[in-house]
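# model the following, please.
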Amino acid sequence: MDWAKYRTTTFDELIQADGQPRPAARRLVEYLGGLSGREIAERQLAADVIARVMGITFTVYSDGRNVDRTLPFDLIPRVIPLTEWTRTEAGLKQRMRALNLFIGDIYGKQQIVKDKVFPAMLLKDSVNFREQCVGMQPPLGVWAHICGSDLVRDGDGTLYALEDNLRIPSGVSYMLENRMVAKRVFPELFETSSILPVDDYPAQLYDTLAALSPRPGDTPAIALLTPGVFNSAYFEHAYLAQAMGIELVEGNDLFVADDDCTYMRTVYGAQRVDVIYRRVDDLFIDPEVFHADSVLGAPGLMRSWRAGKVALANAPGAGVADDKVVFAYVPKMIKYYLDEEPILPNVPSFLCHDAKERKYVLENLDKLVVKPANESGGYGMLIGPRSTKRERDKFRKLIEADPRNYMAQPTLALSTAPIVTDDGPSPRHLDLRPFVLSREDIYVTTGGLTRVAMEAGSLVVNSSQGGGAKDTWVVDMSDEGMDGESD
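This next block holds a predicted model:
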């Protein structure tokens, strides 16, 4: 692989401005530089075949066909030095402590609202606030047990938190499969480099779920509740259930009895379920409480949860903090609940419910990224510098009609990393989604899912819109003399 012509106009994760590899990536860059174009192409093809055989798929909605495709995997991993990751991990743990305290407060005394740190009007107009959760105290005081926080790096190298996904974060199975593919394609590097492992995640997730069981001391019965095979992330649901050795169920496999316990229908008869890892949205989990016509959940599930007979992860109502407007208040939450300064800064945000900030947004639509509060997957956004006048006029009307529902952020010069192309390595923008598990302690994956825009210049990395993925290597440079991974 020829690096001589590789150029990028922003911070690159592998190559420095002077064209030299970053210290943590030096071994990888030198190794790739010793491979011919044909050898690189053969390894990329091998990676694609492995991914296809493993069934690593995601539904792409942006082309209107809604079909499953193999998740594009790029051969060249992202590399992060352990010294940097240690600080990032601490920042993620800090955010999750504050966010769980915020959710518990919102469904309890709402002290943060009374103290006027968090605006009451934002809570009043929150589409993810659930009245049915008021007064609940879930096990361990944790509401968001699984979080996928999106991180981005600006052109000057600063790492920012972009958003926190607290409802039903997805993508961790792709992180795990990416590592399996990379090990098969680069066995030499895993033998000679100190790349920290990620494959303990299923065991960590199982322990997190098991800790929630209402019957401590017994081996808990845990199930993963999926909407079914037509869900875009069904591959992940099946993968995680198998990896943890738990049951994969749909709504009609569950029922709640008169004793308020939740049971699973099996060939051996009804079996009580202690913990449900739900991959179904709040509004569809219980037709007795939310959408009456939903067949994705089970009648009485909320009653069972409120009675303490079954644990739900993530807890219903956790999405009150999964709101791009609420996101802007996380630094204040950290200061309010923890009396600490944020370790990870937020991407600067402008909130359209504030008249002054709204005026700025409306005057600078061509320069900003505008996001609705509760969309996901990169949908419903305006990327100002690449928008048309018609698109900006449309968003102007949307913002003026419902200012609480919109926020804006500057268009960052997102960092890049090289991908394999027919013309050699070429830079593409990317982000990073580490996964955080909250229980009595907090666990953070070493690295996470690196999502990469496969089109030159594109800022859209979401898998559901055609983005791809890379393996993420957290490298312990102080331990380079030891054998590779311990997983």
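
# C-alpha from now on. contacts and neighbour counts both.
OK.

# so how far is residue 454 from the residue nearest the centre of the chain?
Note on the chain: the residue nearest the mean C-alpha position is residue 148, at 2.9 Å, using Cα atoms, centre = their mean. Using Cα to Cα, to the nearest Å, one gets 21 Å for the distance from residue 148 to residue 454.

# for the strand ranked longest in the chain, packing partners?
As assigned by DSSP state E, the longest strand anywhere in the chain is strand 424-433. Where contact means 3 or more Cα pairs under 8 Å, 6 or more residues apart in numbering; DSSP states H and E, strand 424-433 is packed against strand 146-153, strand 416-421, strand 449-452.

# out of these, deepest packed?
Mean neighbour count (mean count of other Cα atoms under 10 Å) peaks for strand 449-452 among those, with a mean of 28.

# identify the residues contacting the nearest residue to residue 387 once chain neighbours are set aside.
Sequence neighbours aside, residue 366 is the residue nearest to residue 387 in space, at 7.0 Å (criterion: Cα to Cα, 6 or more residues apart in numbering). Residue 366 sits next to 383, 384, 385, 386, 387, 392 when contact means Cα atoms under 8 Å, 6 or more residues apart in numbering.

# how near is the nearest residue to the residue nearest to the centre of the chain once chain neighbours are set aside to residue 442?
The shortest distance from residue 148 to any non-neighbouring residue, by Cα to Cα, 6+ apart, is to residue 435 (4.6 Å). Separation of residue 435 from residue 442 (Cα to Cα): 11 Å.

# so which of these two has more stuff around it?
residue 435 (25 against 17; other Cα atoms under 10 Å).

# mind listing the helices in the stretch 51-200 of the chain by residue range?
Using DSSP state H, counting those that start in this stretch, the helices of the stretch 51-200 of the chain run over residues 82-106, 111-114, 120-124, 172-185, 187-192.

# switch these over to CSV; also include distance to residue 292 and mean neighbour count.
As requested, these are exported to CSV (distance: least, Cα to Cα, whole Å; neighbours: other Cα atoms under 10 Å):
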stretch, distance to residue 292, mean neighbour count
helix 82-106, 26, 19
helix 111-114, 32, 14
helix 120-124, 24, 13
helix 172-185, 31, 21
helix 187-192, 52, 15
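
# which one of those lies closest to residue 298?
helix 82-106 (24.5 Å; Cα to Cα).

# now do the contacts for the residue nearest to residue 148.
146, 147, 148, 149, 172, 444, 445, 448.

# before we move on, what SS does the spatially closest residue to the first one that is not a sequence neighbour have?
Just to be clear, that refers to residue 146. Among residues not flanking residue 146 along the chain, residue 437 sits closest, at 4.9 Å (Cα to Cα, 6+ apart). The three-state assignment at residue 437 reads strand, by DSSP: H, G, I helix; E, B strand; the rest coil.

# for comparison, sequence B:
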Amino acid sequence: MVNLENQIFSSYKRNPVLFDEIFDKKGQVKDVYSKLFNLYGEHSIKDYVNLNEKAKSSFFNQGITFQVYDKKKTEEKIFPFDLFPRIIPPEEWNIIESGAIQRSRALNLFLWDIYHDKKIIKQGIVPMELISSSANYLDQMNKVDPPGGIYNHISGTDIIKHTDGQYYVLEDNIRCPSGVSYVICNRTALKRALFGVFNHYKTYSVTNYAENLLDLLETVKPKGVDVPNVVVITPGMFNSAFYEHSYLAKTMGVELVEGRDLFVENDFVYMKTIQGPQKVDVIYRRIDDAFIDPLEFKPDSSLGVPGLFAAYKKGNVTLANAPGTGVADDKAVYTYMPEIIRYYLNEEPILNNVHTYHCSRPKELKYVLEHIENLVIKPVDEAGGYGISIGNRLSKKEIEVVKAEILLNPRKYVAQPIMSLSVHPTYIDKTESFEQRHVDLRTFTVLGKDKEFVLKGGLTRVALKRGNLIVNSSQGGGSKDTWVLKT
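The predicted model follows:
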């Protein structure tokens, strides 16, 4: 029975046009949320304010931060966290999980193909021009066989729930997908603040991610290695995701290193230690391709390791993710994902793509230019929500600026209809009340040799600004704990 005198939700205003994840069309609390709704309703607003402050203090004390960049300054912020969790029933999670695995498998096969036989290109399914013009396509990876045959060891799939109640994939992230540490820290913070709520639901753990990640990374060790030495390489403490780099290294029980801590000798990689050089076999890298090896890529890079790519090409070290994977999370390649899945797996896509226009195609470019006010314009190679323009939020002058940018380089842009992301009750500090806010979900899939794992939870990201559809933390977003229920 739902408590209708629930104080902390008393001022919640529901927009019936939006898909609310806890309230149905009649304004009734959905069964899966009824216990949670009542449990939270036992607290007063004053109680909740105190609990919210406790959670923020927990994040601050743990150093759970991220950095936001703009043209004028770089600012470090505490990662915003909302104490009211999102619940995903088992039948819905089965669709999400199987769809995420399907996409990761297909993308891995696609990457092998475009760097080897290029069958999908020769058969006219994906144009070579699309691949060769991608800023993330590396000629140096042609004919290179990654250990274990895996390119995208870690994939982040961004998924939304639309007003039709169906799940859609917005984009695939397989260069250096971030955010998994926040999934685990969200769970820890919620347990510290409101431990009792977990007694009423059977949810999957999210704290086993590091253990599974290490296990799968060890399956792609170089040939001839029995017990691989794994490290995490970071650009350093000023990187926006440094907290995550250090957290994952610590929870996996491996060393966190920078480029200056490693060196290459006779095409093998070694780590400098006070006991002398130690051979390194698997590197989970959080450094972009261009910076990993100054001898092969960006010559003035001080972040990478001279000779690292030569060691990789000879199969003496595993790099996760493999160099050149970024070509497959190019948002222009995303438009071909249904065909890619059918071609390599002979399966129908489990998760829907959002209809996407690629501006390099003349007819689609014409449509985009004529209908910008109804579209979301995205650069194909940006991350973190940077460079996105939402047509119905632009002035006439701003629309003309966007048109000019597209015409200057059509290959760089795709456009999608403005999708109405589902909404979830979210506590807003300024009003000290719950309000509807748009959410998405980033799932994390790990591929190893003959092994795979999807974290049963993922990162629910929240657009904290009213009406905003961009959920990235760099654009003012926060996150929620995500509960996947057991059957």
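
# need the counterpart of the residue nearest to the centre of structure 1 in structure 2.
Aligned by TM-score structural alignment, residue 148 of structure 1 pairs with residue 156 of structure 2.

# for residue 446 of structure 2, see how far away its match is.
9 Å.

# before we move on, what about residue 224 of structure 2?
Distance from residue 224 of structure 2 to residue 446 of structure 2, by Cα to Cα: 23 Å.

# comparing the two, which shows the higher neighbour count?
Neighbour count, other Cα under 10 Å: between residue 224 of structure 2 and residue 446, residue 446 has more, with 22 against 8.

# alignment lookup: that one to structure 1.
Checking TM-score structural alignment: residue 446 of structure 2 goes with residue 437.

# now do the contacts for that match.
145, 146, 147, 204, 205, 208, 443, 444.

# buried ones among the residues you listed?
145, 146, 147, 204, 205, 208, 443, 444 (16 or more other Cα atoms under 10 Å).

# what does the fifth one align to in structure 2?
Using TM-score structural alignment to pair residues, one finds that residue 205 of structure 1 aligns to residue 213 in structure 2.

# ditto for residue 398 of structure 1
That one, residue 398 of structure 1, aligns with residue 405 by TM-score structural alignment.

# before we move on, what about residue 121 of structure 1?
Residue 121 of structure 1 maps onto residue 129 in structure 2, by TM-score structural alignment.

# tell me the contacts of that match?
Contacts of residue 129 of structure 2 by Cα under 8 Å, 6+ apart: none found.

# distance-wise, check it relative to residue 218 of structure 2.
36 Å.

# now do residue 333 of structure 2
30 Å.

# where does stretch 29-44 of structure 1 end up in structure 2?
Using TM-score structural alignment, stretch 29-44 of structure 1 pairs with 37-52 in structure 2.

# follow-up on the earlier one: by how much does the longest strand of structure 1 deviate from structure 2 on average?
Superposing on structure 2 places strand 424-433 of structure 1 at an average distance of 0.9 Å from its equivalents, by mean Cα distance after the TM-score superposition for structure 1.

# which residues in structure 2 does stretch 459-469 of structure 1 align to?
Going by TM-score structural alignment, stretch 459-469 of structure 1 sits over residues 469-479 in structure 2.

# re earlier: what is the aligned counterpart of the residue nearest to residue 387 of structure 1 in structure 2?
Per TM-score structural alignment, residue 366 of structure 1 is aligned with residue 373.

# likewise for residue 419 of structure 1?
Using TM-score structural alignment, residue 419 of structure 1 sits opposite residue 426 in structure 2.

# now residue 307 of structure 1
In structure 2, residue 307 of structure 1 lands on residue 314 (TM-score structural alignment).

# and residue 220 of structure 1, what does it touch?
210, 213, 273, 274, 275.

# about what we covered before: farthest-separated two in the contacts of residue 437 of structure 1?
Between any two of the contacts of residue 437 of structure 1 (Cα to Cα), the greatest distance is 13.4 Å, for 147 and 204.

# list the contacts of the aligned partner of residue 21 of structure 2 in structure 1.
Aligning on TM-score structural alignment places residue 21 of structure 2 opposite residue 13 in structure 1. Residue 13 of structure 1 is in contact with 22, 78, 79, 80, 415, 416, 417, counting by Cα under 8 Å, 6+ apart.

# between these, which is nearest residue 332 of structure 1?
For the contacts of residue 13 of structure 1, the nearest to residue 332 of structure 1 is residue 415 (26.8 Å; Cα to Cα).

# from residue 220 of structure 2, how far out is the nearest residue to residue 176 of structure 2 once chain neighbours are set aside?
Leaving aside its chain neighbours, residue 176 of structure 2 sits nearest to residue 286 (5.9 Å; criterion: Cα to Cα, 6+ apart). With distances taken as Cα to Cα, residue 286 of structure 2 is found 18 Å from residue 220 of structure 2.

# circling back to that earlier point, now the angle from the longest strand of structure 1 to strand 146-153?
130 degrees (axes from the mean of the first three to the mean of the last three Cα atoms, to 10 degrees).

# can you tell me what residue 416 of structure 2 aligns to in structure 1?
Using TM-score structural alignment, residue 416 of structure 2 pairs with residue 409 in structure 1.

# and its match, how far from residue 162 of structure 1?
Relative to residue 162 of structure 1, and taking Cα to Cα, residue 409 of structure 1 is found at 9 Å.

# which residues do these two both contact?
residue 347.

# could you check which of these two has the larger neighbour count?
Taking other Cα under 10 Å, residue 409 of structure 1 and residue 162 do not tie; residue 162 has more neighbours (23 against 18).

# separation between the corresponding residue of structure 2 for the more buried one and residue 339 of structure 2?
Superposed on structure 2 with TM-score structural alignment, residue 162 of structure 1 falls opposite residue 170. Per Cα to Cα, residue 170 of structure 2 is found 16 Å from residue 339 of structure 2.
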